[in-house]
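Novice: Predicted coordinates and the sequence they were generated for:
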Amino acid sequence: MSEPTHSRTADAELATHLAEAAGAILLGIRAEGLGAGDGRELGRRGDKAADVYILDQLAEARPGDAVLSEESADDRTRLEASRVWIIDPLDGSKEYGMPARSDWAVHVALWERGHGITAAAVSQPALGQVYSSIDAVSDAPANQPLRIVVSGSRPPAFTDAVAAELGAEVVHMGSAGAKAMAVVRGDVDAYLHAGGQWEWDSAAPVGVAQAAGLHCSRIDGSPLLYNESHPYLPDLVICRPELAEPILRAIAKHSTESAVSGRVAMAREYVNALLTHDATKVRFAADAWRVENGQRTGDTGAFISNELEQGQQYRGILAIRELALREWGESVVARYLMDLGTPGQAPAVTVFITEYFGIPAGEIESIMAIIEPHSKEAGTQ
């Protein structure tokens, strides 16, 4: 790949333009679609449209650069590239589909080899705001007590203990970008996350926050690394610099869970989707396949994803219990009990499932499932 020469100011200006313009596209789609149907489908429409726009613009403006986007297949040539754009065209798609919510964002960041994130922009279209690494400034909050923002759906298990130790209030919000920009604005003092994220969730927010002089790290204090082989980055802290030491110390004291790997997280999302019928967070390779008790049950990622959400064969799943996941190499094995029957009634049958996932990179490429009868007397072995 060629070595283009662009100033960081020009790169940041491009990131800002793309985030703002994609945000305008999203506002238009939202205005037309809100209240007309499924909010999840609206989020997908917005995600796709914003992704296509950003990728087309980058192909024209920076044809020699690689791209890692949430909504596109992972092109592994990025691992050899010197410049990689890390994109989340719509962060907070759930909130985007809800009329009263403004906590969704567009993320555009540039990673450069040897330098990390060098240009970034986060657009919050519903607020009419774009934050850029060109001119990012952190406003000192006048909050007493401290305010900590966490995910509304997946707050860290240590949230309450850390907040109590610091004497802090807890605020819940959607979108990593929205939470990080709340710290930049001074609405809150810190953003803590430990529920699993991907590089595109935090690259642009971290780029803007760092440019504004804020502390950004993993929850163990180690650096946030981007353009890694597997783009899973499970946790982070963004806060005012003077708060970093007490926050990291409190997390170390109260955090009892180790971060899972990206492969384990992907397999877990798939198992969750069997029960929730929401495959939004499950990443499949385009040619992904699934085999169930020797029978082919899926030949493309799009088909498997659609089956998870629409397939009638999954509507009778009442519960998934005793889930255990183990990783070795590029594979993950999941073992669990599944209760089947009619909603609102006792399970008619319980089966024991073993699934083998092939996950060489950032997408599930294969699933081999073995489904066996189960009884309490027989156990699960």
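Specialist: That came through, no problem.

Novice: CA atoms for contacts and neighbours, from now on please.
Specialist: Noted.

Novice: Double-check that residue 209 belongs to a helix.
Specialist: Yes: counting by DSSP: H, G, I helix; E, B strand; the rest coil, residue 209 is located in a helix.

Novice: ok, it - contacts?
Specialist: Neighbour list for residue 209: 133, 136, 138, 180, 181, 184, 215, 216, 238 [criterion: Cα atoms under 8 Å, 6 or more residues apart in numbering].

Novice: Show me just the buried residues among the residues you listed.
Specialist: With burial judged by 16 or more other Cα atoms under 10 Å, the buried subset of those is 133, 136, 138, 180, 181, 184, 215, 216, 238.

Novice: Any chance of TSV for these, columns secondary structure?
Specialist: Output for the buried ones among the contacts of residue 209, formatted as TSV (three-state DSSP):
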residue	secondary structure
133	coil
136	coil
138	coil
180	helix
181	helix
184	helix
215	strand
216	strand
238	strand
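
Novice: between those residues, which is closest to residue 148?
Specialist: Closest approach to residue 148 among the buried ones among the contacts of residue 209 (Cα to Cα): residue 238, at 10.0 Å.

Novice: was I right about the closest one contacting residue 221?
Specialist: No: contact criterion Cα atoms under 8 Å: residue 238 and residue 221 do not qualify, at 10.8 Å.

Novice: Now do whichever strand or helix holds residue 371: which elements does it pack against?
Specialist: For residue 371, the host element (DSSP states H and E) is strand 364-373. If you count contacts as 3 or more Cα pairs under 8 Å, 6 or more residues apart in numbering; DSSP states H and E, strand 364-373 packs onto strand 284-292, strand 349-358.

Novice: between these, which one is nearest to residue 265?
Specialist: Closest to residue 265 of these is strand 349-358 (Cα to Cα; 11.6 Å).

Novice: ok, structure two:
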Amino acid sequence: MPETDLSLLIDAAREAGRIAVAYAGREMQSWDKPKGAGPVTEADLAVNAMLEQHLPSARPGYGWLSEETEDNQDRLTRDRVFIIDPIDGTRSFAEGSRTWAHSLAVADRGQVIAGVIYLPMRDMLFAAARGQGATLNGQPIRVTAAATEAEAEVLAAKPNLRPDHWQDGVAPIFRRAYRPSLAYRMALVAQGRFDGMLTLRPSWEWDIAAGDLILREAGGTCTDRTGRPLRFNNPNPRLNGVVGAGSELHEILIGRLDQPMQGHRA
């Protein structure tokens, strides 16, 4: 059941936080991943090792997809799969920021049924199970109802406002903010701290899976950049961007985007 999966994810996220916090603020080994995929630290690997030992042993029939584990296509044969980012925002974690997160989810036949985003340095645990609503530290959360782009404050990296992403080359006039962790951006929209978020480049499933459910269970709409619902555990675990907001603002943003006919835009 999603409820028991959620309890499992919450316990695992808190243990991940204990491990990661022990590394925070001290020198640690780090490496650059191949093909410009970003840094990884010994803390990422330690958290991943704990999760990979603990979660599959608790759910032997589930598949496994994690940023820090070499992908195994066996997951495609499983109805349910863990989708894990041991530390989302590794670069900011290594730099001493407090806005990195653990992102843990379970997807059932492509749909997320339980998700947790945990920021241990801020004592913020966002959680949701399908059909049960979304919470922050056990209290219900809800998206805002901003109905126009002029009213909205949207979390987005600056390159997302390039003219070539938008119809007629005109970017929206919303107020822009940014946080380095994509999972945290989605959680902040679910919390109602910001009105929407978007990222228009291909994005990894492990950055998004937990936030997709939390945002939708908080009353929001979350899709790819074309407006299609997100599906997970794909052979290539990348999605065509993410747009998340309350329903009215989401419709406005999707309507303003210039949809490329071929491929993805960075």
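Specialist: Yes, it's here. Because the structure is predicted, anything quoted here is derived from the model rather than measured.

Novice: TM-score for the pair, please.
Specialist: Put the two chains on top of each other and the TM-score (TM-score structural alignment, normalised by the length of the second structure) is 0.83; 248 aligned residues with a Cα RMSD of 2.8 Å.

Novice: Which of the contacts of residue 209 of the first structure are still contacts in the second structure?
Specialist: Compared against the second structure with both residues aligned by TM-score structural alignment, their matches' Cα atoms under 8 Å, the contacts of residue 209 of the first structure retain 136, 180, 181, 184, 215, 216, 238.

Novice: Redo the helices and strands packed on strand 364-373 of the first structure as TSV? Include mean neighbour count and distance to residue 325 of the first structure.
Specialist: Output for those, formatted as TSV (neighbours: other Cα atoms under 10 Å; distance: least, Cα to Cα, whole Å):
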stretch	mean neighbour count	distance to residue 325 of the first structure
strand 284-292	18	18
strand 349-358	19	9
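
Novice: How are the helices of the stretch 151-266 of the second structure distributed by residue range?
Specialist: Assigned by DSSP state H, counting those that start in this stretch, the stretch 151-266 of the second structure shows helices spanning 182-191, 205-217, 247-256.

Novice: wait, which of the ones you listed is closest to residue 44 of the second structure?
Specialist: Judged by Cα to Cα, the one of those that comes nearest to residue 44 of the second structure is helix 205-217, at 13.6 Å.

Novice: In the first structure, point out the residues matching the closest one.
Specialist: The alignment of helix 205-217 of the second structure onto the first structure (TM-score structural alignment) covers residues 199-211.

Novice: Mean deviation, the matching stretch versus the second structure?
Specialist: Once fitted to the second structure, stretch 199-211 of the first structure is off its aligned match by 1.1 Å on average (mean Cα distance after the TM-score superposition for the first structure).

Novice: same thing with stretch 10-17 of the first structure?
Specialist: Stretch 10-17 of the first structure sits 1.2 Å off on average (mean Cα distance after the TM-score superposition for the first structure).

Novice: re earlier: from the chain's centre, how far out does the match of helix 205-217 of the second structure sit?
Specialist: 13 Å (Cα atoms, centre = their mean, to the nearest Å).

Novice: now swap in stretch 33-42 of the first structure and tell me
Specialist: 21 Å.

Novice: repeat for stretch 199-213 of the first structure
Specialist: Centre to centre, stretch against its chain (Cα atoms, centre = their mean), the figure for stretch 199-213 of the first structure is 14 Å.

Novice: same question, stretch 132-151 of the first structure
Specialist: How far stretch 132-151 of the first structure lies from its chain's middle: 22 Å, per Cα atoms, centre = their mean.

Novice: Okay, buried residues for that stretch please.
Specialist: With burial defined by 16+ other Cα under 10 Å, the residues of stretch 132-151 of the first structure counted as buried are 132-134, 136-138, 141, 146-151.

Novice: Nearest approach to residue 116 of the second structure belongs to which of the helices of the stretch 151-266 of the second structure?
Specialist: Proximity to residue 116 of the second structure (Cα to Cα) singles out helix 205-217 among these, at 5.7 Å.

Novice: picking that back up, would you mind reformatting the helices of the stretch 151-266 of the second structure (as JSON lines) and adding columns for distance to residue 197 of the second structure while you're at it?
Specialist: As requested, the helices of the stretch 151-266 of the second structure are exported to JSON lines (distance: least, Cα to Cα, whole Å):
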{"stretch": "helix 182-191", "distance to residue 197 of the second structure": "7"}
{"stretch": "helix 205-217", "distance to residue 197 of the second structure": "10"}
{"stretch": "helix 247-256", "distance to residue 197 of the second structure": "9"}
